[in-house]
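# mind looking at a prediction? Sequence and model below.
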Amino acid sequence: MRRCPMLPVCVLFAMGIVTGWHVRPAVGWLLAALGILALLAWGHARWRIFWGMTLIYLAGWCHIVCRHHPWNPLDLRLLLGDEVAEVEVVGELVESPVSKPLAGGSESELATSAILEIQSLQRERRPPEPACGQIMVTVPEVLDQTFYAGRKVRVRGVLQRPPRAFVPYSFDYRSHLESRGIYYLLRVRRGEDWQLEGGGASQPPWPARFQLWARQALARGQPEVDEPVKLLWAMLLGWRGGLTDEVAEPFMKSGTMHLFAISGLHIGIVAYVLAAFGRTVGLSMLMARLVTLPLMWFYIAAAGWPASAVRAGIMLSVWWGGGLLLRPPQPLNSVCAAAVLILLWEPGQLFQAGFQLSFAVVLGLVLWAPGIGAWLERPTGPDRLALPSHTWLTRCWRLFKQRLVQTVAASFAAWLASAPLVLWHFSWVTPICVLANLVMVPLGFLTLVAGVAGLVSHALWPALGELFNHSAWGLMVLLLYCSEVFADWTFGNWAAARPVWEWLVMYGLLWLGVSVPGLTARWRAVGGAAMVAMVLIWAPVSKALHGSSVTVLPFDDGYSVLLREPGWAALVDTGRPGPARRVVAPFLHAQGLSRLDALIITHGDLGQMGGATFIESEFWPRKVLHGPQWHRSPAYRERLEHSPHRNLHQEVAAGFQLQTWRLLHPARGETTSAADDGVLVWRRLDESGACLLLSDLSRAGQNQLAQRLTASDIKADVLICGLPDQGEPLADGFLQWVQPKLVIVADHLYPATRRAPVTLGRRLARQGVALWCTRECGAVEIQFTKTGWRARAMDGRQAERTQLSGWHPPPSLESED
């Protein structure tokens, strides 16, 4: 404790921030309690340590509550609340707009986002009124360069709270923005709704001008601005437009995403290069660091003050600052002090994945890497490559072995320290990163050096700058190739379910145990081996623990359904390519699924099967099932003709059995007049109860199904359906046959025509049936047990088989056939 006084301060302050994020009492009470504790700590010398530690904890609690409290009476949260309004706002751009490809769209389809500090807003049929607060503005177009940070603009659109995560384990956009102090999202339909106002900055700020100059300098001499050039911009400048999901995927799977301004590694490399150059020209170590620190902060400012770069800058400044003040090196104390400074600057950083991963990796390097390196350097026998000690070759060989051991130790320690966070945030296990970092970090170092040299040379000797640009481009191409090789390495990475709290607690205890000072090397090795085993075996253990379930995943204009049995999983429909990549794939990975046993295509609607090609390539289903009328869908015919897995496709009809699921519709040879008449209908039946998966079956299809089957063949406690193209989803006569207790309708908020009609809710209420609409409740999971089933939605609502009374005929049953 005495050697690292900042450790308890950091831990208590962070615990206070976590408490304040979830519990936000009145600010006055917190400030009063803070003052009382300060007086107690000052007046009671005997209990000063206790009161002081309590004071630090309460300071963190008070800090985040005060940062997010609406102090100004004109705050948007006080003016709007949860209202959704068509508004026209006037404000100043906090940062220059950033354009990125639309999720699931092509590279030519770009969307722009920017943060706006508003000054006034005008709602429909109301006069303008002053307001304050930051909002996120999005528009599905690219804005011209006249819009930049500091400009005053007038924007018209729909102002609302950011959407919450409607699917488990998906990105919670609202929480992400709220941690940054942004509580509203303004959706702008087109670029014409952006207008410049008088006032504000007359020209872009110097970081924006530097960014534009640097991008042009790095692209000089290149035939086109291709993917490697954009990744160079991302690595050197923190540019967010080039790191799309498709490009980032192999880096994430190989555990090397930190190369692209995610953890601030580029800041450390730039600082190391500058300090090494200072040492080369004859400066002392202290003087080289003293010169490097302001240059490093200039580089961070020129990159636009990205959070990852600021984190790295603070950590390095604290680390080197102790040496400049001639203090003995205390790495752990310096890391804790840097964490406190960052949380004082922005307490919401504690909930960002980048912050957590950065400090987990640094702590692993500080606490474990030296011990792992010493263990690897232990002599295990005679060195068969030993050479006479006086030769230069021997010295080079020893230096190479030393650097290799240090790199392996650092890579392994970083992976082991960050493994639970990677599992929690990304649902991936990436042991291949230990090997990948040995190759890709040196490549990234060389790429960064070549890029910086290209920038410097561009201002002095443009021809030499082009040579460095070509070198950086070639190294980036090699970096891309290596990322794909390591990402595709057999058993190098795999998806794993998000760990449960029991697993996290056990891993945390081992994490702390191997970090205790004075622990023998043998016990450290035992603890480290136990941590490695916990990470590697979690995926199969989580699969074995998973029972039978059905999960309805709603998204923009479609939905998917995941069917789970012990050791088996099937996906029903995929949605369009965008939702398939953005919603379905992350959810399947979070379930620990790297491969599907079956992919079921209920019908040929693009909103239901447009992303099937991506799902096939990502999850390699063992078979793809479709109905006998697949040839009626031009989209499905075209996809089947170009599918590289045509041998996996299997046509099925009524009577086909798949685990506990039986196909009820359509029958082979049955004629239909519309696509929604012949969708695949599945029924699950065991001792826990029946579940009917109706898809978008139309009224005509429901009549065919009821005429062909008996009531006992179709009855189900839970009925899951979508919305057919015409008419309401469920007829009263069909409901009388099924007699459900719970109906789940996969509908959508926009457009209004894709919402479940109000009359459906009234009809179900008259018949005593509970109705859950996914536009309101989000994703729904139904878990089946030996005694029944339990349904749980994202908004917190729950239902059990024994709680619902179930269907009963209304006083006067109206036929709607």
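Ah, there it is. Everything numeric in this text was worked out from a predicted model, so none of it was measured.
# can we go C-alpha only for contacts and neighbour counts from here?
Noted.
# with adjacent residues omitted, what lies nearest to residue 587?
residue 169 (6.1 Å; Cα to Cα, 6 or more residues apart in numbering).
# then residue 536?
residue 429 (7.5 Å).
# rewinding a little: can I assume the residue nearest to residue 587 is in contact with residue 590?
Yes. Between residue 169 and residue 590 there is a contact under Cα atoms under 8 Å: 6.6 Å.
# which residues are in contact with each of the two?
The contact sets of residue 169 and residue 590 do not overlap (Cα atoms under 8 Å, 6 or more residues apart in numbering).
# those two - which one has more neighbours?
Comparing residue 169 with residue 590 by other Cα atoms under 10 Å, the one with more neighbours is residue 590, at 24 against 20.
# rewinding a little: so the residue nearest to residue 587 is in which element?
Taking DSSP states H and E as the definition, residue 169 sits outside all helices and strands.
# next up, the contacts around it.
The contact partners of residue 169, taken as Cα under 8 Å, 6+ apart, are 586-587, 590.
# returning to that earlier point: how far away is the residue nearest to residue 536 from residue 95?
Distance check for residue 429 against residue 95: by Cα to Cα, to the nearest Å, it reads 36 Å.
# comparison target below:
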Amino acid sequence: MLAKLQRWTRANPLMVMALAATAGILLTELGGLKPGPKWLTGGSAVFLAAAFFGKRPSLLLPGCALVFAFIHETRTDETFRHPLRVMLLGADKPLQATIQGSLLPDFDNTADGRAHALCKTSKIEIPAAGTVIEQEAILLVRLPKGVRFPGAGVFELRGGVYLPRASSNPGAFDAQEYALRNGRVARLDAEGLHRVHGRGEVLWCAFLEAAERCRRWISAQLTKDLEDDPETAAVIRAMALGVSAETDDEIEDAFRNSGTLHVFAVSGLHVGLLGVIALALMRQLGLRRGISLWVTVGLVFVYAFITGWRPSSARAALMVAVFMGAALADRESSLQNSLGAAALLLLGSDTHQLFMPGFQLSFGVLWISAIGSVPLLEKLMPFTQIDPFLPPQLANWRQRASSQARRWFAATLSVSTAAWLGSLPFILGHFQSVTPVAVIANCVLVPLSFLCLGATCLSLCAAALHLSGVQIIFNNVNWAMAKAMVASAAWFAGLPGANFHFKPDADLTNAPAIWRVLELPHGAAANHLRLGDRHWLFDVGDETSFRRVLRPYLHSSGINAVTGVFLSHNDADHVGGVEKVIAEFDRPRLFCSTQEPGAQDSALTTLRRLADSTSDGMLRRLRVDERLTLSDDPRFKAEARVLYPSRQVQNARGDDRAMVVMLHLGPWRVLWLSDAGWNAEKALSSSPADLRCDVLIRSQHELDREMSVEFLLKAAPRVIVCGSDARQPEVQLPDSLVQFARRQNIPLLDTWSDGSIELRLNQDDLRIHPAKTKPQVILTPRE
């Protein structure tokens, strides 16, 4: 074994150095290397000098590790420890600033219809803090309304500077860390700007604008004669250019759930396939090998820039260039060495890429494919051969064609299997997802992607030559391939066991019940209750919240099916995502009050649609005092009892009909209030219902800005948990509630300041863990 390892290291020195660089970056990130930059520089110089002058090649590895540790330390100082970010971490609102720096266009961000740009700062003034920061930083700038990118130059900008809100929901995308890993320290909402002078990133800006014009031209040409099918046209743009904003969410989900999302959006696969197509065309044109390789490398980089120089396409372009560079230098190409060289170059330019899932998947998949696909193919070779008792010369054309088809399938299957095995640890670690169907799905969708990209290239060639008829033919071929890909992805995704989610440490806690209050914006709400292997949802947020928060949370928790969903009232911010829950989480039972949907609710509202469409008893209306058993565990009984609204409640406003539920979870009482406001609180206060609770969970009524003190005294909560959003006055915490909690010395937690909140309910104690604030709240059962 040791001899094999030594042979491998001698054959792949660049891959070994890339692994050493990775080790140095990880040690620095995790705090294993804490010396300052001078010690790292000196240590690396000593090791490298000993390696070169002492002829000790093995010392290159620690030297390489220290070099990349120094690079990562410097990169971290420029982003995570930048003075501006440190200042903003302590601010609860945007800080007014005057910033001077050069601008570059950012065509990928078009939020709220406003143009965006990247600003490389030279000076940041924050008058309120009396601070001037001259350390360079990259900011994402939202330009003033109606202002387009003003062109290259140095500008002075005024506005509020702030950090993207860090996610506190498990499994959700963290915009703040993602921005930092991409080198963007903060965001600026610009209120005004004026040009200081015309110098700046002139050439780079001109290049980016030219790439954007080219991207728009390609988009128009590829969808010519496809205007009557905008859905498929959007799929073609997504696969060719990475423009996925217009694509239907269900189509993207089909590719994701079949493990083939890499063929849907621009990725390293597309860059590699383009390289293969370009080489084939050069060969048909009779060009010499060297010229073909140079042209192919140039086309690959042009494609990467046209598609926005996304990290995936940039990585692939560099890999192709390194791999073909060996051939151009008349050296034998080694995929592992090429991967190592590309990794060293990429990490040398930005060590933060190591922590991006795309980087890990790109190199992990290709490395395992390079190592594992050949042994797998050797195992499958007997399946591909012609009858061993038949001399090859006597085989007829059918037998030879069958053998060739089996060889192609064996090669495709071996690469697909090796790639799936290589991606499995990363997919499981980042997304807690397993897609066994991807092994077969890729055997179908990758060839279709190759044909689709080939039709794209031929269509663009025809467009450049003004052959409109030929262009339309290839566009329709492309359309047919795209339709076949979408249908294939949907079919594979729908197979039993095609994908599931798994979290290795999901059952490490022995708490019989866990309640999670998720942090959602704009007054939306979603809660999850786990009771053993049963999972209940109490509101689900709207469709956007489902996609961005609830679904990633459930998947990251290893949840594939939901037992039931309580729907408080017919408000899209609370129940708008329930149809997605039904489709993706094994059609759970739905529960609402007898007053839903309201008599005046539109036919387009969620609960009205569900009431009209569900004929199999999926939607059940619960009356006041009705009890529902949530768990059969005799050691920890759990049931829900409806307290409000009664049949006498006939309010047109949904918040005034919000269902109120008392949950008995073992020895604990949890009162789920949802958006119920003043009317509900007064009705409950005058009712004979026992409102005493250990935890009160609420979100904010649409109009009622105060809470009934009478109701709070009757409920006598020991902890209050609220969903809120300080950015909008109508969903901020009511002053009466804050004052009551302060007077009664009751812990008041809200998702805006404390993040998502987890309640672990045991027989002997109840532990409440806020995601953003360290002190946890511990209760013991009432006597």
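Structure received. A quick note: this is a predicted structure, and the numbers were derived from the prediction, not measured.
# ok so, going back, so which of the contacts of residue 169 of structure 1 belong to helices?
586-587, 590 (DSSP state H).
# what's the counterpart of the residue nearest to residue 536 of structure 1 in structure 2?
With TM-score structural alignment as the criterion, residue 429 of structure 1 lines up with residue 434 in structure 2.
# who has more neighbours out of residue 429 and residue 95 of structure 1?
Taking other Cα under 10 Å, residue 429 of structure 1 and residue 95 do not tie; residue 429 has more neighbours (27 against 20).
# residue contacts, the counterpart of residue 356 of structure 1 in structure 2?
The equivalent of residue 356 of structure 1 in structure 2 is residue 360 (alignment by TM-score structural alignment). Residue 360 of structure 2 is in contact with 354, 426, counting by Cα under 8 Å, 6+ apart.
# okay, and residue 360 of structure 2 sits in which element?
According to DSSP H and E, residue 360 of structure 2 maps onto helix 357-384.
# give me the angle between the helix or strand just after that helix and helix 357-384.
As assigned by DSSP H and E, the chain's next helix or strand after helix 357-384 of structure 2 is helix 397-431. Counting by axes from the mean of the first three to the mean of the last three Cα atoms, to 10 degrees, helix 397-431 of structure 2 lies at 150 degrees to helix 357-384.
# got the buried residues for helix 397-431 of structure 2?
Within helix 397-431 of structure 2, the residues that qualify as buried are 403, 406-407, 409-428, 431, counting by 16 or more other Cα atoms under 10 Å.
# mean deviation, the helix or strand just after that helix versus structure 1?
Counting by DSSP H and E, the next helix or strand C-terminal to helix 397-431 of structure 2 is strand 433-434. Following superposition, strand 433-434 of structure 2 is found to deviate from structure 1 by 2.3 Å on average (mean Cα distance after the TM-score superposition for structure 1).
# which helices and strands does strand 433-434 of structure 2 pack with?
Under the contact criterion of 3 or more Cα pairs under 8 Å, 6 or more residues apart in numbering; DSSP states H and E, strand 433-434 of structure 2 touches helix 397-431, strand 500-501.
# circling back: counterpart of the residue nearest to residue 587 of structure 1 in structure 2?
Mapped onto structure 2 by TM-score structural alignment, residue 169 of structure 1 lines up with residue 171.
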